[in-house]
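Chemist: give the three-dimensional model of this entry:
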Amino acid sequence: MRGSVSSPRLDGDPVRAILFDYGDTLVTHHRPVEALQRAYEEIAERLAAALHLAVPSAADLLIAVHDRVDGAVAAHQQSGALEEIDIVEEHRAAYRDLGLHPADELVEQLMGVEQQAWWRGATVGDDVVATLTVLRRAGLRVGLISNAAYLSPSMHGQLAHLGLARLLDSATFSGEVGWRKPSPAIFERALRDLGAGPQSTIMVGDSVATDIAGARAAGLRTVRLREHVDDPASGPAADAVIDRLLDLPGLLGVAPPP
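Modeler: From the prediction side, this is the model:
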């Protein structure tokens, strides 16, 4: 099935770089139930060994720690706050409320175990690898900018696990910067990481409020992707709207993947 491009208005400086959103743009996510259960079995064992006391079951820890923190992250996102949530402190607080006081180093190690389970909940979208490959072969710099509060090693590890790290010139996460899209601060950092200027860079993402509004405020041209989510939110119009990521090379005058 062929896609379509709406309102193609990419006038201006030649496009030399592209920043992509992550979730619902390059990947989709689902809750990896079995992987999380196995992760929390390991977490329970490591807590018991380190603290020398009885700890809640893996199932209870999953609810009391993972689901609590996940809810806090979702609420923070819904609030529209620009400063990123302190994900480590959220985990510490969850353990404290269970009467558990693991050392900070152990907390971060356990977070890593949890996040590796989520690697199995991420699926690379159709045609992503082919599209990124042809864009880079055309000489374009390709970067990632994502609202992801989690620890930097976990997020970069996920990119490597999915085979995306080798296709990106940079990857910038809100958990590293301390600010979320649409804050100008994360766009400034992402452009610096990518080695590109705003006038020659476009932003590709699904969210009107974070991707399109944030990028436009930072001086980038924008492309809204509605392959996975057709965001109904009001806000600034993107310079172009595409149905599939595979439509992007043609919009930029690059030969599409075979």
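
Chemist: drop to CA atoms for contacts and neighbour counts, all remaining ones
Modeler: Noted.

Chemist: please tell me how far residue 197 sits from residue 189.
Modeler: Per CA to CA, to the nearest Å, residue 197 is found 11 Å from residue 189.

Chemist: of those two, which one has the most company?
Modeler: residue 189 (18 against 15; other CA atoms under 10 Å).

Chemist: so what's that one up against?
Modeler: Counting by CA atoms under 8 Å, 6 or more residues apart in numbering, residue 189 touches 172, 177.

Chemist: which helix or strand contains it?
Modeler: Assigned by DSSP states H and E, residue 189 belongs to helix 184-194.

Chemist: quick one: name whatever helix or strand follows that helix.
Modeler: Assigned by DSSP H and E, the successor of helix 184-194 is strand 201-205.

Chemist: that next one vs helix 184-194, what angle?
Modeler: Using axes from the mean of the first three to the mean of the last three CA atoms, to 10 degrees, the direction of strand 201-205 lies 120 degrees away from that of helix 184-194.

Chemist: now do strand 201-205: distance to the chain's middle.
Modeler: On the basis of CA atoms, centre = their mean, to the nearest Å, strand 201-205 sits 14 Å off its chain's mean C-alpha point.

Chemist: show residues contacting it.
Modeler: Identification of contacts with strand 201-205 by CA under 8 Å, 6+ apart yields 15-22, 24-25, 211-212, 215, 220-225.

Chemist: now those: which count as buried?
Modeler: 15-22, 24-25, 211-212, 215, 220-225 (16 or more other CA atoms under 10 Å).

Chemist: of the residues you listed, which belong to strands?
Modeler: Members of the buried ones among the contacts of strand 201-205 lying in strands (criterion: DSSP state E): 17, 18, 19, 20, 221, 222, 223, 224, 225.

Chemist: one more sequence to fold, the one below, so I can look at both together:
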Amino acid sequence: MIEAVFFDLYETLITEWENGKKKAEFHPANILGIDQAIFKSEWSKRKELRMDGSFPDAKSCLVDMFQALDKPINMDDIHTVIENRINAKTIPFQSIDKEIIRTIMQIKEMGIKVGLISNCAPEEVKAWEHSPLAILFDTVIFSYEVKCAKPRKKIYNTACANLNVLPEHSLFIGDGGSNELYGAREAGLIAYHAVWFQPLFISEKIAGFPKLKKPSEILSLLKANV
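Modeler: Model prediction:
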């Protein structure tokens, strides 16, 4: 019996992409005067520390990057990058697929709890509380707040404990980033691969999990397991 459905956020409930392009593009490396490849490498190195809250905000991460590269710090440029990043991460919240909202509402009407488990830094979810999604969720786990990120077992256990449900009675649905599906399965949840925002060549890279091509398919799963 399924008692809860947990969702990932980016590329599961919202997407940064449209017609193969980012909805909002900006180039922080250019603003900061850092080579693009170097910026990408240094930013990626700090991903886990950004997600688990070790860096409390984007500013602390960027300052750490400059110090590691032994470059002079221009706080005006850093603030510009942060503002641009917040704006870029806000845009996906402004056009949420109606089928996603409708599906979540129908899940709740079935008496099933709904939770969110998202790897994110603070600036990536500033628009969450004003989005139509926020009022639909019974628990919201942002990795930087709980100091733990997917695919670590602890973050899934925390989500289940918040809703007083067993992992084996819970679904986890996500696009597969950060090995989240493997983590969910390891924690005892039943994991499904959401591919509705993914092009085929990306979705095929993740194997071993049943794929959902549209949000409404979740309802069929639940009707068979409630």
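
Chemist: overlay the chains and give the TM-score.
Modeler: Put the two chains on top of each other and the TM-score (TM-score structural alignment, normalised by the length of the second structure) is 0.72; 207 aligned residues with a CA RMSD of 3.6 Å.

Chemist: rewinding a little: buried residues in the helix holding residue 189 of the first structure?
Modeler: Going by neighbour count (16+ other CA under 10 Å), the buried part of helix 184-194 of the first structure is 184, 185, 186, 187, 188, 189, 190, 191, 193, 194.

Chemist: what does the second one align to in the second structure?
Modeler: Going back to what we said before, that points to residue 185 of the first structure. Structural alignment (TM-score structural alignment) places residue 185 of the first structure against residue 154 in the second structure.

Chemist: hang on, that match packs against residue 148?
Modeler: Yes - using CA atoms under 8 Å, residue 154 of the second structure makes contact with residue 148 at a distance of 7.2 Å.

Chemist: would you list every one of the helices in the stretch 101-250 of the first structure?
Modeler: Under the criterion DSSP state H, counting those that start in this stretch, helices of the stretch 101-250 of the first structure are mapped to 104-119, 128-137, 152-161, 174-177, 184-194, 213-217, 248-251.

Chemist: now do the third one against helix 104-119, angle only.
Modeler: Meaning helix 152-161 of the first structure. Put simply, helix 152-161 of the first structure runs at 30 degrees to helix 104-119, going by the same axes, to 10 degrees.

Chemist: one more: the second one?
Modeler: Per the same axes, to 10 degrees, the angle that helix 128-137 of the first structure makes with helix 104-119 is 100 degrees.

Chemist: is it correct that residue 17 of the first structure is in contact with residue 144?
Modeler: No - counting by CA under 8 Å, residue 144 is not a contact partner of residue 17 of the first structure; they are 10.9 Å apart.

Chemist: still on that earlier bit, from the ones in strands among the buried ones among the contacts of strand 201-205 of the first structure, which is closest to residue 39 of the first structure?
Modeler: Taking CA to CA as the measure, residue 39 of the first structure sits nearest to residue 20 out of those, at 29.7 Å.

Chemist: any idea what the closest one aligns with in the second structure?
Modeler: Match for residue 20 of the first structure (TM-score structural alignment): residue 7.

Chemist: for its match, give me its contacts.
Modeler: Counting by CA under 8 Å, 6+ apart, residue 7 of the second structure has contacts 13, 114, 115, 116, 117, 118, 172, 173, 174.

Chemist: give me the distance between residue 147 of the second structure and residue 8 of the second structure.
Modeler: Taking CA to CA, one finds residue 147 of the second structure at 17 Å from residue 8 of the second structure.

Chemist: residue 129 of the second structure now?
Modeler: Going from residue 129 of the second structure to residue 8 of the second structure by CA to CA gives 16 Å.

Chemist: what does residue 211 of the second structure give?
Modeler: Distance from residue 211 of the second structure to residue 8 of the second structure, by CA to CA: 14 Å.

Chemist: check residue 157 of the second structure too.
Modeler: 15 Å.

Chemist: please apply the same query to residue 158 of the second structure.
Modeler: 15 Å.

Chemist: kindly report the same for residue 100 of the second structure.
Modeler: 12 Å.
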